[in-house]
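Colleague: Requesting a structural model of the entry that follows:
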Amino acid sequence: MNTALILASIAAVQHDILSHESEIESLDRAIGDGDHFINVRRGCEVLVALSPSLQDAPPSIALQKIGLKLLGTIGGASGPLISSFFLAMGKSFEGIDEPDRRQFATAFAAGVEAIKSRGKADVGEKTMLDVLIPASRLLSRMTDEGAGLPELCAQMHEEAQRNMLATKDMIATKGRAYFLGERALGHIDPGCKTCEVAIGAVCKTVLQEVTV
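Modeller: Prediction:
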């Protein structure tokens, strides 16, 4: 996961997020603040604009600059959470110019843990962590097992989809949906949908860019 692959993944995430605009907006109108997609789209736009200046930076510096940029760009509660994810990943990559899969899995886990710590949330609370925590655990396990890249990417996206859909049956205990109580039942968490789309985009990019 070098800087070139990070930047290619950002472009892919922006493309796929825009492709799911109506779905994500609809989910957020149902149980969110109604500005989730606007904030995510803004974040993607500034990162794509920032990308040319990051091309020669090592992954650690690139990710930390991404995190700081998002902190001042994405509004609402999600800004500090997503920013902390990239900052923690960047810190994990310090001194590593070409992180391998194990190092990437460790950095991803650190990023997810940063969101968990900052948001004071966990699995089962109808937040983005319902996708991110299981995805991180699967990535670490399959990396330790030496799984091939195609299998790893396929299972990562399947895990993200499965856990995203599972939020339909959850009552939120965090965020705006918390105030809806049982009325949030039957609705997918919009943050989980965004994470599922992003994971799918990154997996697709990795398979295209990396020699298996």
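Colleague: going forward, measure contacts and count neighbours with C-alpha atoms only.
Modeller: Noted.
Colleague: What are the contacting residues of stretch 190-206?
Modeller: 5, 8-10, 12-13, 16-17, 24-25, 27-28, 32, 36, 127-132, 153-154, 156-157, 160-161, 164 (Cα atoms under 8 Å, 6 or more residues apart in numbering).
Colleague: Just the buried residues of these.
Modeller: 5, 8-10, 12-13, 16-17, 24-25, 27-28, 32, 36, 127-132, 153, 156-157, 160-161, 164 (16 or more other Cα atoms under 10 Å).
Colleague: quick one: which of those residues sit in helices?
Modeller: Residues of the buried ones among the contacts of stretch 190-206 located in helices (DSSP state H): 5, 8-10, 12-13, 16-17, 24-25, 27-28, 36, 129-132, 153, 156-157, 160-161, 164.
Colleague: Here is the second sequence; please produce its structure so I can put it next to the first one:
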Amino acid sequence: MTIDETTLKSMFSDIATAITADRDRLCALDGVIGDADHGIAMELGFNAARDAVAALGPEADPTAVLNTAAKAFLNAVGASSGPLYATAFMRAGAVAKGKAVLSDADFVEVFRAMAQGIRDRGKAEPGEKTMIDAWVPAAEAAAAASAGGASAAEAIDAAAKAADKGAEATKAMVAAKGRSARLGDRSIGHVDPGAASAVTVITAIAKSLSAAQA
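Modeller: Reported below is the predicted structural model:
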């Protein structure tokens, strides 16, 4: 399939819808080890991104869509997730630069750039109970699936499954980053809210691509 600005606009709309549906659960997760506002922050960010990219004309290329989403998300969310997702979309836009449409393989590279952007900006590594514990295995799974000939939708579906396993694994981890780190061993037994929302985002991307491919 070819992925253009229309596909990406739909993708951001689908993510926003999924995050809104999951907002209360994400806030509840964050209430255990954080400030109970993660779902609200993610909803604000993705609603802003959705609205900003929807306002772009049909001449916008994938890079313009991704960069616009980055700026809108950052402007809407001052919390830690703002700079993380803004960096993700900026990195993705850099990978897409010069392309009016993205191939399946191109999109997987865009997705991997998002994960790497979050990892670099957050200075986090797997095992520290952050969204990285969902994003890194997701990126690896997408790359492996794509290398095996999977479509972008199939590759991101594999990524969503890997992200879900990664998020679930954060239950057994001691938080090492952010405000939840102050809880020490008391953070054990709870899924990291950032990892949980990453699953929601990645699953929404997979479903959006599947719908576009159908």
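Colleague: TM value for the aligned chains?
Modeller: For these two chains in superposition, a TM-score of 0.93 is obtained (TM-score structural alignment, normalised by the length of the first structure); 211 aligned residues with a Cα RMSD of 1.5 Å.
Colleague: what residue of the second structure matches up with Ala88 of the first structure?
Modeller: Under the alignment by TM-score structural alignment, Ala88 of the first structure pairs with Arg91 in the second structure.
Colleague: And that match, how far from Ala100 of the second structure?
Modeller: Distance from Arg91 of the second structure to Ala100 of the second structure, counting by Cα to Cα, to the nearest Å: 17 Å.
Colleague: higher neighbour count, those two?
Modeller: When Arg91 of the second structure and Ala100 are compared for neighbours, Arg91 comes out ahead with 25 against 15, by other Cα atoms under 10 Å.
Colleague: Would you confirm that the more buried one belongs to a strand?
Modeller: No: per DSSP: H, G, I helix; E, B strand; the rest coil, Arg91 of the second structure lies outside any strand segment and is helix.
Colleague: and it, what is it in contact with?
Modeller: Going by Cα under 8 Å, 6+ apart, Arg91 of the second structure touches 110, 113-114, 117.
Colleague: how about the helices in the first structure?
Modeller: Under DSSP H, the first structure gives helices at 3-19, 21-31, 36-50, 59-71, 78-92, 101-119, 129-144, 149-166, 190-209.
Colleague: For Glu182 of the first structure, which of those is the nearest?
Modeller: helix 21-31 (10.9 Å; Cα to Cα).
Colleague: mean shift between the closest one and the second structure?
Modeller: Taken against the second structure, helix 21-31 of the first structure registers an average deviation of 0.9 Å after superposition, with mean Cα distance after the TM-score superposition for the first structure.
Colleague: and what of stretch 105-115 of the first structure?
Modeller: Mean deviation for stretch 105-115 of the first structure: 1.7 Å (mean Cα distance after the TM-score superposition for the first structure).
Colleague: Can you check which part of the second structure that stretch sits on?
Modeller: Using TM-score structural alignment, stretch 105-115 of the first structure pairs with 108-118 in the second structure.
Colleague: any residues touching the matching stretch, and which ones?
Modeller: The contact list for stretch 108-118 of the second structure (Cα under 8 Å, 6+ apart) reads 84-85, 87-89, 91-93, 95-96, 132, 135-136, 139-140, 142-143, 146, 152, 155-156.
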